[in-house]
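Student: From the sequence below, what's the structure:
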Amino acid sequence: MTKAIKLLTALPQVQRERLMELAKEVSFPEDTRIFEAGGNADRFWVIRSGAVSLDQQVTPIQRVTVAGLGAGDLLGWSWLFPPYEWDFGAVAFSPVRAYEFDATAVLALSVEDPLLGLSLVRTVAEILAHRLEATRVKLLDSYASRRRSIP
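Tutor: As a prediction, this is how the structure comes out:
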């Protein structure tokens, strides 16, 4: 599997600097629900420190963790695609510090600077492809281990 792509280090320096002009430093205490599946995806974050769990509600009382994110990782991509609703939930697994970006401002900057917009979309697409591959591998491993445990 390839190494995880980090949004800020993957962007060319000029585009990264322009994007960072929109960054706001935020923090989330441990166990804080950052967003819920189906909610309005109007921002995203780049984690500076700490850990975030992405989860999926599978029953009214059960959530399943689908991924863990840490320093440098992009948290939230649903702001980029209609219907602009979160596909998963996210909770701070530990105290988290992050850069927060307002989606409307980033999209406006992307129109103003098409090179930034293209770089941003390509990088987010690479991140999504990597996460999809990691999830596929995890599912295959889970399926294989279940088959081995059946007598």
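Student: CA only for contacts and neighbour counts going forward, please
Tutor: OK.
Student: Give me the next element, helix or strand, following the helix or strand hosting residue 19.
Tutor: Using DSSP states H and E, residue 19 sits within helix 13-20. The C-terminal neighbour of helix 13-20 among helices and strands, as given by DSSP H and E, is strand 24-28.
Student: please give me the structure for this one as well, since I'd like to look at both together:
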Amino acid sequence: MTKAIKLLTALPPAQRERLMTLAREVSFPEDARIFEAGGTADRFWVIRSGAVSLDQPVNDLRRVTVAGLGAGDLLGWSWLFPPHEWDFGAVAFSPVRAYEFDAAAVLRLCEEDPQLGLVLVRNVAEVLAHRLEMTRGKLMEQYAMHRRGGAL
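Tutor: Alright, predicted model coming up:
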């Protein structure tokens, strides 16, 4: 399994500094719902401390946790792709401190600085590839457990 990509440390210093001019420090208490699947994706976060669970609604009463994120991780990528709606929900698993970025402002900055835009999109793509690999591994574990007669 590949190592998780930490968005801010993956950016070259000049691009990181430009992006950080748009950062706003925020915090979420434990159990706070940060966003809901299907909601408008107009921002993203880089987690400074704490843990966030990504979940997927199964029905009106049940959610399944699909991933856990921690310090340095990118929270939210749906802002980058139409229709700009969250694919998952997110909840603070513990108290969370994060840098919050307004998606429209970041996209404007990327238009002004195409090099930053390219580096940012490449790094987000690496994050997505890593998460897809993690999800694939979890699905394979679940399948193997199911084949052995375990519960899903």
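Student: Assuming the best superposition, what's their TM-score?
Tutor: For this chain pair, the superposition-based TM-score is 0.98 by TM-score structural alignment, normalised by the length of structure 1; 150 aligned residues with a C-alpha RMSD of 0.7 Å.
Student: quick one: the helices in structure 2?
Tutor: 7-10, 13-20, 103-112, 114-147 (DSSP state H).
Student: how close does the third one sit to structure 1?
Tutor: If you overlay the two and look at helix 103-112 of structure 2, the average distance to its match in structure 1 is 0.1 Å (mean C-alpha distance after the TM-score superposition for structure 1).
Student: picking that back up, distance between the helix holding residue 19 of structure 1 and the chain's centre?
Tutor: 19 Å (C-alpha atoms, centre = their mean, to the nearest Å).
Student: average offset between it and structure 2?
Tutor: Relative to structure 2, helix 13-20 of structure 1 is 0.4 Å off (mean C-alpha distance after the TM-score superposition for structure 1).
Student: Give the buried residues for that helix.
Tutor: 15-16, 19 (16 or more other C-alpha atoms under 10 Å).
Student: try stretch 120-138 of structure 1
Tutor: For stretch 120-138 of structure 1, by 16+ other C-alpha under 10 Å, it's 120, 123-124, 126-127, 130, 134.
Student: who touches it?
Tutor: With C-alpha atoms under 8 Å, 6 or more residues apart in numbering as the test, stretch 120-138 of structure 1 has contacts from 1-2, 4-7, 10-11, 66, 77.
Student: Show only the entries of those found in strands.
Tutor: residue 66 (DSSP state E).
Student: Neighbour-wise, which one of the contacts of stretch 120-138 of structure 1 leads?
Tutor: residue 77 (22 neighbours; other C-alpha atoms under 10 Å).
Student: Okay then, goodbye and thanks.
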